[in-house]
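1. could you work out the structure for the sequence below:
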Amino acid sequence: MTPEDTARRLIDANNYLTLATADRDGHPWASPVYFTPDGNDFYWVSRPTSRHSTNIAERPEVAIVIFNSQVPFLAGEAVYLTAHAEQVGVPELSRCLQIFRSRRSELAAFEPGELKLYRARVIDASVLINDGGPDIRVPITLCR
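-> Prediction:
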């Protein structure tokens, strides 16, 4: 299995990613968000007033980790991403909502209301390989 295969397996198997943001002064914040992947883009919905959303408005650079938290000690695998995040604007909203809704049937009729759609565009990606040795991160390309 290639590192890209490992990353795709982890992304496809998980509903939540951990989104790490920072405010304008650099104070960190991490939040789990339900996501839909689309190549190098990751979509989620959130209130614009939530801490991670206000952080993104001030400082759009984010980090993301996707992993299986149920594996035993020393068997971890993870996808690490750095990305530029933003609230999806009106011109792209309809198309991007279709992408967000496409992942799971329970999202088919989802309407954002007070929630807004956000997107993270990946800049760099790597995967933590479980090879029984020390943690090794391998750079990867995500696009399908």
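2. going forward, measure contacts between C-alpha atoms and count neighbours the same way
-> Noted.
3. now the helices for the chain?
-> 3-13, 51-58, 90-101 (DSSP state H).
4. reformat those into JSON lines and put distance to Tyr43 next to each item.
-> What follows is those, written out as JSON lines (distance: least, C-alpha to C-alpha, whole Å):
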{"stretch": "helix 3-13", "distance to Tyr43": "13"}
{"stretch": "helix 51-58", "distance to Tyr43": "13"}
{"stretch": "helix 90-101", "distance to Tyr43": "6"}
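5. what's the closest of those helices to Ala75?
-> Ala75 lies closest to helix 3-13 among those, at 13.0 Å (C-alpha to C-alpha).
6. now the angle from the longest strand seen in the chain to helix 51-58?
-> Across the chain, the longest stretch assigned as strand under DSSP state E is strand 116-129. Relative orientation of strand 116-129 versus helix 51-58 (axes from the mean of the first three to the mean of the last three C-alpha atoms, to 10 degrees): 100 degrees.
7. and the contacts of strand 116-129?
-> Under the criterion C-alpha atoms under 8 Å, 6 or more residues apart in numbering, residues 3-4, 6-7, 40-48, 62, 76-88, 93, 97, 135-142 lie in contact with strand 116-129.
8. now the other sequence, so there's something to compare against:
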Amino acid sequence: MNEQEITHRYLAESIISQHNAMTLGIVDGDGFPWLAPVYYVHKDFHFYFFSDPASRHASVLALTEGYPSVSASAAIYNEPDEYGHIQGLQMKGHLERVTGRGDRARVMTAFGLRFSFFARFLQEPRLLKSLQKNEIYQFTAREVWITDNSRLGYGHRICFHP
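-> Sure thing, here's the model as predicted:
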């Protein structure tokens, strides 16, 4: 990895770490685009989140017989009052369900460490029941477009491939 790639990776990771939610985009079974906001934990441009398997963004995986993943996109961004402070990522990659028990335990631990509200899901019966019907999904970014008006200038983006 060259110095420029390291700089781009650092900039992207700093944006990822500053935010808690991303907007996930898929094309549903009827061919229409669909967006869903999800809380995430992450590692090396792999984003993990909980979702109901019946949700539109998760159920699209059931339509891909023989293929464990689908193409997807995601965006992470801030909401500044000033255009000069716009910062975010637009990503394309793929979505898949996480199936390993150890992986589920690691993601649950990471959620507990990152989100203070997550402890309620493990303690309150109603929330625990809701959590148990959810699966864990992983969005893996393959192409990342970085916007940072304060560092890159207005209207300039850079592409990074993790």
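9. rewinding a little: so the longest strand of structure 1 aligns onto which residues of structure 2?
-> Using TM-score structural alignment, strand 116-129 of structure 1 lines up with residues 135-148 of structure 2.
10. so how much does the matching stretch differ from structure 1 once superposed?
-> Its aligned residues in structure 1 lie a mean 1.3 Å from stretch 135-148 of structure 2 after superposition (mean C-alpha distance after the TM-score superposition for structure 1).
11. surely Thr23 of structure 2 touches Val38?
-> Yes. Under the contact definition of C-alpha atoms under 8 Å, Thr23 of structure 2 touches Val38, with a separation of 6.3 Å.
12. picking up where we left off before, filter the contacts of strand 116-129 of structure 1 down to just the ones in strands.
-> Those of the contacts of strand 116-129 of structure 1 lying in strands (DSSP E): 41-46, 62, 78-87, 136-139.
13. related to what we said a few turns ago, could the helices of structure 1 be laid out in JSON lines, adding mean neighbour count and distance to Ala109 of structure 1?
-> Below are the helices of structure 1 laid out as JSON lines (neighbours: other C-alpha atoms under 10 Å; distance: least, C-alpha to C-alpha, whole Å):
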{"stretch": "helix 3-13", "mean neighbour count": "17", "distance to Ala109 of structure 1": "21"}
{"stretch": "helix 51-58", "mean neighbour count": "20", "distance to Ala109 of structure 1": "23"}
{"stretch": "helix 90-101", "mean neighbour count": "15", "distance to Ala109 of structure 1": "8"}
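14. which stretch among these comes nearest Gly26 of structure 1?
-> So among the helices of structure 1, helix 51-58 is nearest, using C-alpha to C-alpha, at 9.4 Å.
15. so what touches that closest one?
-> Residues contacting helix 51-58 of structure 1 (C-alpha under 8 Å, 6+ apart): 19-24, 29-31, 46-48, 62, 85-86.
16. report the angle between the longest strand of structure 1 and strand 78-87.
-> Using the same axes, to 10 degrees: strand 116-129 of structure 1 against strand 78-87 is 160 degrees.
17. distance between strand 116-129 of structure 1 and the chain's centre?
-> Relative to its chain's centre, strand 116-129 of structure 1 lies at 5 Å (C-alpha atoms, centre = their mean, to the nearest Å).
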